[in-house]
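> A structural model of the following input is requested.
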Amino acid sequence: MHRPFVDKEDLNQALETLKNGGLILYPTDTIWGIGCDATNPEAIEKVFALKGRDKSKSMLILLHSDNQLASYVREIPEVAYQLIESYDRPITIVYSGAKNLAENAIAEDGSIGIRIVAHPFCQQLLQRFKKPIISTSANLSGQPSAQTFDQIDELIKEKVDYIVKFGQNEDSPGTPSIIMKLDPSGKFEFLRK
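Here you go, the predicted model:
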């Protein structure tokens, strides 16, 4: 299978922005997202401010491999790996007992939503950044999610520090991920199908 070309300069700019605590606007395996370093509380504050989002609403993070889960979740039920493998659509799993992340990235109940991405740009960015990245839909709080780059509010485009070039011309609409909550005991429930 042919991998889409990821421009090194585009990747480097996004990487530098993340390292410097900035916000990026980037394509994911679902819809366009606003991202930042998930271990940097000041960067996460900027995301809340930009979106006008209630701070009690948690964010989700992206990882490039399920091997990284143990670094950010205290107890991973074995079924988590089976769930990740079994879906052909992107799946976000909410785990309890988040760790090694900025406090304001974690929900009040100590949980965190994590998605393992298969998107060519995201994968390379995450592999090089070596830390999780926040991913929240590129919209103002209360507004519908943008399905394509052209639908993203101009205010968001003006306020982020870097806009990734990869995928801007993609016109097929993105779809939000499946979301499920997974208990340390292995019980799970769907929050969004």
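> every contact and neighbour count from this point should use C-alpha atoms.
Will do.
> ranges for the strands of the chain?
For the chain, the strands defined by DSSP state E occupy 24-26, 33-35, 60-63, 91-95, 112-116, 133-137, 162-163, 178-182, 188-192.
> reformat those strands as CSV; add distance to residue 6 and mean neighbour count.
Below are those laid out as CSV (distance: least, C-alpha to C-alpha, whole Å; neighbours: other C-alpha atoms under 10 Å):
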stretch, distance to residue 6, mean neighbour count
strand 24-26, 13, 26
strand 33-35, 17, 25
strand 60-63, 18, 24
strand 91-95, 24, 25
strand 112-116, 19, 24
strand 133-137, 18, 25
strand 162-163, 14, 22
strand 178-182, 26, 19
strand 188-192, 31, 13
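> and these as JSON lines, adding distance to residue 125?
Listed next are the strands of the chain as JSON lines, based on distance: least, C-alpha to C-alpha, whole Å:
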{"stretch": "strand 24-26", "distance to residue 125": "10"}
{"stretch": "strand 33-35", "distance to residue 125": "11"}
{"stretch": "strand 60-63", "distance to residue 125": "10"}
{"stretch": "strand 91-95", "distance to residue 125": "19"}
{"stretch": "strand 112-116", "distance to residue 125": "13"}
{"stretch": "strand 133-137", "distance to residue 125": "9"}
{"stretch": "strand 162-163", "distance to residue 125": "14"}
{"stretch": "strand 178-182", "distance to residue 125": "23"}
{"stretch": "strand 188-192", "distance to residue 125": "27"}
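> of all those strands, which one is nearest residue 10?
Between residue 10 and these, the shortest gap by C-alpha to C-alpha is with strand 162-163, which sits at 8.9 Å.
> what packs against that closest one?
If contacts are counted by 3 or more C-alpha pairs under 8 Å, 6 or more residues apart in numbering; DSSP states H and E, strand 162-163 sits against helix 8-19, strand 24-26.
> next up, for comparison:
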Amino acid sequence: MAELLKIHPDNPQESKIQKVVEVLRNGGVIIYPTDTVYGIGCDFTNAKAVEKVCKIKGIDPKKMHLSFICYDLSDISLYAHRVSNHVFKVMKKALPGAFTFILDSSNKVPKVGGVKKKQVGIRVPDHKIPRMIVQELGNPIVTTSVYGKDGKTMTDPSLMKEEYEHQVDLIIDAGMGDIQASTVIRCIEDNIILLRQGLGDIEKFADVLSKEEAESLLVEEE
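Reported below is the predicted structural model:
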């Protein structure tokens, strides 16, 4: 049965962060807060734990769209292949923040279900808890949104415990989560394409976009 562990979102207790990291190092799966929705994740280098996350989500590991949380931009150079100067400038403006950047993966990204992922989603959330976890763990953690049986985003950690307490090993309670997921942007070579408008505001990095990119990304909603 999963433990519900309260951690202060602005001043996370180091002893509690270490407790979470111990669970991850032992191959555990956790539910944790981000700057958008709560996520389900594990140490992304632990193949069995990643497969467990896939099972919880009802996803075939071979078809999983792998996304994970890094501590900062220095980690991105390890797991992404050939990030151009232009894309790096965009990411530097946007992160930490509510964005997922889809990038070509490097050879340091582990296989999932025996399959090498050609592209990966990389996040550096503007939230102390997941970044502290990653920093202490020394590896990125897989991130995939927490949904209820009704298919809607879950925001209340106490309700997450009721639904997931027999599937995950630990649930962090850092207060209510958001209902809106991250903004997803694909960056292949120098091409920057909006795949999903979420909580991240593109205006945050609009000044480093080309005129053509700005026209294609900064589209007012009808």
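> most packed of the helices and strands packed on strand 162-163 of structure 1?
A comparison of those by mean neighbour count, using mean count of other C-alpha atoms under 10 Å, puts strand 24-26 on top with a mean of 26.
> can you tell me the closest non-neighbouring residue to residue 190 of structure 1?
Setting aside the residues directly before and after it, residue 190 of structure 1 is nearest to residue 180 in space (C-alpha to C-alpha, 6 or more residues apart in numbering), at 4.2 Å.
> also residue 154 of structure 2?
residue 147 (5.3 Å).
> who's in contact with the residue sitting nearest the centre point of structure 1?
In structure 1, the centroid-proximal residue (C-alpha atoms, centre = their mean) is residue 135; its distance is 2.6 Å. Residues in contact with residue 135 of structure 1 (C-alpha atoms under 8 Å, 6 or more residues apart in numbering) are 33, 34, 35, 36, 59, 60, 61, 62.
> save those as CSV, and put in distance to residue 49 of structure 1 too.
Formatted as CSV, the contacts of residue 135 of structure 1 follow (distance: C-alpha to C-alpha, whole Å):
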residue, distance to residue 49 of structure 1
33, 15
34, 12
35, 13
36, 13
59, 13
60, 16
61, 18
62, 20
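> now flag whichever of these is closest to residue 117 of structure 1.
Nearest member of those to residue 117 of structure 1, counting by C-alpha to C-alpha, is residue 62, at 6.5 Å.
> ok, the counterpart of the closest one in structure 2 - contacts?
Using TM-score structural alignment, the partner of residue 62 of structure 1 in structure 2 is residue 69. Listed by C-alpha under 8 Å, 6+ apart, the contact partners of residue 69 of structure 2 are 122, 123, 124, 125, 130, 131, 134, 140, 141, 142, 143.
> what's the first one aligned with over in structure 1?
Residue 122 of structure 2 maps onto residue 114 in structure 1, with residues paired by TM-score structural alignment.
> wait, that match touches residue 63, no?
Yes. Counting by C-alpha atoms under 8 Å, residue 114 of structure 1 touches residue 63, with 7.2 Å between them.
> picking up where we left off before, for the match of residue 62 of structure 1, which non-adjacent residue is spatially closest?
residue 123 (4.7 Å).
> tell me the contacts of that neighbour?
So residue 123 of structure 2 contacts 67, 68, 69, 70, 98, 99, 100, 101 (C-alpha under 8 Å, 6+ apart).
> and these, which is closest to residue 180 of structure 2?
residue 98 (9.7 Å).
> who are the contact partners of the aligned partner of the residue nearest to residue 154 of structure 2 in structure 1?
Under the alignment (TM-score structural alignment), residue 147 of structure 2 pairs with residue 139 in structure 1. Counting by C-alpha under 8 Å, 6+ apart, residue 139 of structure 1 touches 51, 145, 146, 152, 153, 156.
> counterpart of residue 40 of structure 2 over in structure 1?
Using TM-score structural alignment, the partner of residue 40 of structure 2 in structure 1 is residue 34.
> residue 78 of structure 1 reaches residue 187, doesn't it?
No. The criterion here is C-alpha under 8 Å, and residue 78 of structure 1 misses it with residue 187 at 10.9 Å.
> could you check how far residue 4 of structure 2 is from residue 35 of structure 2?
19 Å (C-alpha to C-alpha, to the nearest Å).
> higher neighbour count, the two?
For the pair residue 4 of structure 2 and residue 35, the greater number of neighbours falls to residue 35 (23 against 17), based on other C-alpha atoms under 10 Å.
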